[in-house]
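[1] next input, structure requested:
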Amino acid sequence: MNKLEAIVTKIKSKQSLNLVSFSFNTNSLTMISLDLDEKVKEDKKVLLSIKPTNITLAKNFEGLLSSSNKLLGKISNLEIGELLSSVICDVNGTLIEAVITTNSLEKMNLSLNEDIVLLFKASDLAIMEISND
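    Reported below is the predicted structural model:
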């Protein structure tokens, strides 16, 4: 599980649906949630999580997508398996793992130190911990 330290910047709610914005390093992230802990408030520090299998990688990406979250990183490690491969990306000093098929890794011709875009939907992001600060 990937862990991202972030700060809540905005909360929009309508009935039981919540759209929460975060500041992660110099990036903005968005999460959608049905149930939001009442301790989650603006300016609160949180630990976010994202499954490695929920991250899509893009190379030379241009265009628009419906995925709310986009991070720019650099490939720092590759663990190539027979069917699945782990791609470790450095995003401003935070290591984030994406698990993709080895076929996709080969098709994209991914290599170490290459720039990469990490994409994931707002529904794939979750709050693991809420800081007591």
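[2] from here on, contacts and neighbour counts on C-alpha atoms
    Fine.
[3] contact partners for residue 93?
    Residues near residue 93 by Cα atoms under 8 Å, 6 or more residues apart in numbering: none.
[4] how close does it get to residue 83?
    For residue 93, the distance to residue 83 equals 28 Å [Cα to Cα, to the nearest Å].
[5] equivalent analysis for residue 33, please.
    32 Å.
[6] so which of these two has more stuff around it?
    residue 33 (18 against 10; other Cα atoms under 10 Å).
[7] apart from its neighbours in sequence, what residue is nearest that one?
    Leaving out its chain neighbours, the residue that sits closest to residue 33 by Cα to Cα, 6 or more residues apart in numbering is residue 18, at 5.1 Å.
[8] ok, residue 61 next?
    Closest to residue 61 by Cα to Cα, 6+ apart is residue 117, at 7.1 Å.
[9] Proceed likewise with the subsequent sequence, for comparison:
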Amino acid sequence: MIINEIEGVLENTEFSNGVYFFEVNVKGDTFFILQLQNGCDKLNTVKLRFRENDVSIAKNAISEISISNIHKAIVKSIESGHLLARIELLYKGHLIYSLVTNKSLKKLNIKVNDEVYFLVKAISIEVLCE
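    Take a look at the predicted model:
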């Protein structure tokens, strides 16, 4: 399993009921993260980590959805196995990997160089302080 890792700048932190809410800027895009621990200072560079199986793919923008991390990327490669396909995305100079079923890949009809949206739930992202 591949762990995606991208760098950003921590712009905001809120705390309520034992949960931290982070806003991290990644080259102009904001990622929202929920996490139980903290230790990062605002305006510090942080790393965001999330598993490839926590990354969903959409061909079109989705506005009415509870997932707040929806970002555009370009399909760089597709590696299909018997049941699963690994999609490699290029996002602002970072490689992001998504693991989807072949059935989903066929339904979406995604091809190399297509522009797609990748979605990651806030609870699925881990913030690591530099």
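[10] my guess is residue 98 of the first structure meets residue 58, correct?
    No - Residue 98 of the first structure is not in contact with residue 58 according to Cα atoms under 8 Å; the separation is 11.2 Å.
[11] neighbour count winner among these two?
    Here residue 98 of the first structure and residue 58 are set side by side on neighbour count (other Cα under 10 Å), and the busier one is residue 98, at 22 against 15.
[12] mean per-residue distance, the helix or strand hosting residue 99 of the first structure to the second structure?
    Assigned by DSSP states H and E, residue 99 of the first structure belongs to strand 94-101. Per the superposition on the second structure, strand 94-101 of the first structure and its aligned residues are separated by 0.4 Å on average (mean Cα distance after the TM-score superposition for the first structure).
[13] stretch 7-14 of the first structure too?
    Stretch 7-14 of the first structure versus its aligned partner: 0.6 Å mean (mean Cα distance after the TM-score superposition for the first structure).
[14] what span of the second structure lines up against that stretch?
    Alignment of stretch 7-14 of the first structure against the second structure: residues 9-16, by TM-score structural alignment.
[15] hang on, the earlier thing: I'd like to know how many residues surround the residue nearest to residue 33 of the first structure.
    Residue 18 of the first structure has 16 nearby residues by other Cα under 10 Å.
[16] ditto for the one 4 residues further on
    Each residue near residue 22 of the first structure was counted by other Cα under 10 Å, and the total is 23.
[17] thought it was touching residue 4?
    No - look at residue 22 of the first structure against residue 4 with Cα under 8 Å: they stay out of range, at 10.4 Å.
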